[in-house]
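Visitor: got a predicted model here, sequence first, then my questions.
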Amino acid sequence: MSATARKTAPLPEDIRAMKGRAPIVSLTAYTTPMARMMDAACDFVLVGDSLGMVVHGMTSTLGVTMEMMILHGQAVARGLSRAMLVIDMPFGSYEESPEQAFRNAARIMRETGAAAVKLEGGQHMAETIAFLVARGVPVMAHIGLTPQSMNTLGGYKVQGRGEAAERLMADARAVAGAGAFSVVLEKLPSVLADRITAGIDIPTIGIGAGAGCDGQILVVDDMLGLFTAFRPKFVKRYAELGDAGEAAIAAYAEEVRARAFPAPEHGFAEEAPN
């Protein structure tokens, strides 16, 4: 199954069924126009809490709220017809208890039409994942570098090196056993990501985890060159739209100051044409 050949959006079980088949394609999106651009190419689109940094100028994802996720989720939903919509649960919306997680996940799905939610955490979140899945909330898990835990992880460091590899292997087995339909692996050594991919029966979605995962995801502003505050090593820039945008704005400003814009063809006559 591929997004370009599909006429309707897949469901979480369709994504799960892609395990070991054609690589799963995903990007983040935060607005309707961007969602429309990627709809035909992606299998699923994630409204990531990365929007706090790339859209709202925050220094981390920790300040993102439920209201922000729902607002951007609604915007992205308007731009999708072929790709499945997944929305991140923000920091503080699910960690307290499975019941808290269900209330907030249900609200996200109800108010955005999302097919699934994504939450961070391994073994310690397995009970919550199972609770949600049993109540009709499909869950995409996220292990490795979990940005919402950056303060306890010591920053945005590679995870799973040395003895920590077995803990992450256990995390992957735990979320798969709890019923997650897929799991994001962020910033792991490729060898470990390959082990995890081979060792669990749900798809792995890599971001900085090598080519052996069942699929890949990137922050769209990173891969388009729109977000330039920093550039993660694992990002490939497929365009430099930030540079192009700055050049276009500078050209506009120059023409306005020179009274070259607007030109006659951009104006309206006193009388309507026949």
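Guide: It's in.

Visitor: okay, CA-based contacts and neighbour counts for the rest of this
Guide: Fine.

Visitor: which residues does the helix or strand hosting residue 110 contact?
Guide: Assigned by DSSP states H and E, residue 110 belongs to helix 98-112. Taking contacts as CA atoms under 8 Å, 6 or more residues apart in numbering, the residues outside helix 98-112 that touch it are 66, 69-70, 73-74, 77, 87, 89, 93-95, 114-117, 127-129, 131-132, 137.

Visitor: take a look at this one as well, against the first:
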Amino acid sequence: MSVHKANIKRITTHILQDMKDRGEKISMLTAYDYSMAKIIDVAGIDILLVGDSASNVMAGHETTLPITLDQMIYHASSVIRAVKRAFVVVDIPFGSYQGNSSEALRSAIRIMKESGAHAVKIEGGSEIKESVLRILSAGVPVMGHLGLTPQSIYKFGTYTVRAKEEAEAQKLIEDALLLEECGCFSIVLEKIPAALAKKVSEAVKIPVIGIGAGKHTDGQVLVLHDVLGITKDFNPRFLRRYADLYSIMTEAVQNYISDVKEKSFPNDKESY
């Protein structure tokens, strides 16, 4: 751990901006519960995202759409209780902000008050400008999200790479500049061409975090369960697995079952 990181008691938006300005990459992972969040925080992660991907990895839904605001607040509260250092961002879930800036503000305030989170993340560009401005007006930090926006999956009809065509790429750049102008402290770019992500990262002054957006963004984010190899069926090109916990956990449970069946657990030393 660098001296810079060792001296940081709590990551803030100011520190994240300083990291971009100095060229230090920002690390970001998802978290949904106390135990996992505590491990990742101690490991030194910069940002923890309480993502609406909890709908997939925690609840088994096909998309992120079913998760509710109450459920997001529950997950966020669990994560916040574990964190001492990382900056915690919470997704505003589908149906809690679209088309109504007053509802967006209420949702953001509920997340901040009831979970203790540090910021919210919201998907979209010019179409959600009013909601972003309303949330920011209440003093709530906002992280934007452009490119592949999973809450709009039924609109796109596919999870393939976004903004490959010139018109969509130009709109993405314009949306990024708009989000910066509105006051967002950071933007996530998901599953877009690396060259476009580089252009956006250079065009805006705020930190840009990529997922499937190449190496030229200011930081990277992945879903924790994918990184640790707990999930097995999700294998996108941008994913690098750093462990195979699926196999490790399966073997551990099988060994436990075997010991119970064979009456070798508990032994005398494990009994009172």
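Guide: Alright, I've got the coordinates. Please read all numbers here as calculations on a predicted model, not as lab measurements.

Visitor: let me see the TM-score of these two.
Guide: Superposed pair, TM-score by TM-score structural alignment, normalised by the length of the second structure: 0.95. Supporting alignment: 268 aligned residues with a CA RMSD of 1.5 Å.

Visitor: can you pick out the ones from the contacts of helix 98-112 of the first structure that are in strands?
Guide: In this view, the contacts of helix 98-112 of the first structure that belong to strands under DSSP state E are 87, 116-117.

Visitor: average offset of the helix holding residue 110 of the first structure relative to the second structure?
Guide: With mean CA distance after the TM-score superposition for the first structure, helix 98-112 of the first structure departs from the second structure by a mean of 0.6 Å once superposed.

Visitor: residues in the second structure aligned with that helix?
Guide: Aligned by TM-score structural alignment, helix 98-112 of the first structure corresponds to residues 101-115 of the second structure.

Visitor: with stretch 223-235 of the first structure instead?
Guide: Under TM-score structural alignment, the alignment places stretch 223-235 of the first structure onto residues 227-239 of the second structure.

Visitor: flag every buried residue along the matching stretch.
Guide: 227, 229-231 (16 or more other CA atoms under 10 Å).

Visitor: including secondary structure and distance to residue 204 of the second structure, could those go into TSV?
Guide: Formatted as TSV, these follow (DSSP: H, G, I helix; E, B strand; the rest coil; distance: CA to CA, whole Å):
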residue	secondary structure	distance to residue 204 of the second structure
227	helix	28
229	coil	34
230	coil	35
231	coil	34
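
Visitor: specify which member of the ones in strands among the contacts of helix 98-112 of the first structure is nearest to residue 142 of the first structure.
Guide: Among those, residue 117 lies closest to residue 142 of the first structure (CA to CA), at 10.8 Å.

Visitor: burial count for the alignment partner in the first structure of residue 18 of the second structure?
Guide: Using TM-score structural alignment, the partner of residue 18 of the second structure in the first structure is residue 17. Using other CA atoms under 10 Å, residue 17 of the first structure has 16 neighbouring residues.

Visitor: please name the residues that touch the spatially most central residue of the second structure.
Guide: Closest residue to the average C-alpha location of the second structure: residue 49 at 3.4 Å, with CA atoms, centre = their mean. Applying CA under 8 Å, 6+ apart, we find residue 49 of the second structure in contact with 28-31, 88-91.

Visitor: cutoff 7 Å now
Guide: Contact analysis of residue 49 of the second structure by CA atoms under 7 Å, 6 or more residues apart in numbering lists 29-31, 88-90.

Visitor: what of residue 219 of the first structure?
Guide: By CA under 7 Å, 6+ apart, the contact list for residue 219 of the first structure reads 27-28.

Visitor: can you give me the distance of it to residue 45 of the first structure?
Guide: For residue 219 of the first structure, the distance to residue 45 of the first structure (CA to CA, to the nearest Å) stands at 10 Å.

Visitor: overlap in contacts of these two?
Guide: Between them, residue 219 of the first structure and residue 45 share the contacting residues 27-28, judged by CA under 7 Å, 6+ apart.

Visitor: excluding covalently adjacent residues, which one is nearest to residue 120 of the second structure?
Guide: Spatially, and ignoring its direct neighbours in sequence, residue 120 of the second structure is nearest to residue 90 (4.6 Å; CA to CA, 6 or more residues apart in numbering).

Visitor: counting by contacts, list what the helix or strand containing residue 28 of the second structure packs against.
Guide: Taking DSSP H and E as the definition, residue 28 of the second structure sits inside strand 26-30. Using 3 or more CA pairs under 7 Å, 6 or more residues apart in numbering; DSSP states H and E as the contact test, the elements touching strand 26-30 of the second structure are strand 47-50, strand 219-222.

Visitor: most tightly packed of those?
Guide: strand 47-50 (a mean of 27; mean count of other CA atoms under 10 Å).

Visitor: which SS class is residue 49 of the first structure?
Guide: What DSSP: H, G, I helix; E, B strand; the rest coil gives for residue 49 of the first structure is coil.

Visitor: any idea what it aligns with in the second structure?
Guide: That one, residue 49 of the first structure, aligns with residue 52 by TM-score structural alignment.

Visitor: give the contact list for its match.
Guide: Neighbouring residues of residue 52 of the second structure by CA under 7 Å, 6+ apart: 64, 67, 91, 93.

Visitor: what does residue 192 of the first structure give?
Guide: Residue 192 of the first structure neighbours (CA under 7 Å, 6+ apart): residue 165.

Visitor: quick one: map it onto the second structure.
Guide: Residue 192 of the first structure maps onto residue 196 in the second structure, by TM-score structural alignment.

Visitor: so what does residue 250 of the first structure match up with in the second structure?
Guide: Using TM-score structural alignment, the partner of residue 250 of the first structure in the second structure is residue 254.

Visitor: can you confirm that match is in a helix?
Guide: Yes. If the criterion is three-state DSSP, then residue 254 of the second structure is within a helix.

Visitor: hmm, residue 90 and residue 119 of the second structure touching each other?
Guide: Yes. At 6.3 Å, residue 119 of the second structure counts as touching residue 90 under the criterion of CA atoms under 7 Å.
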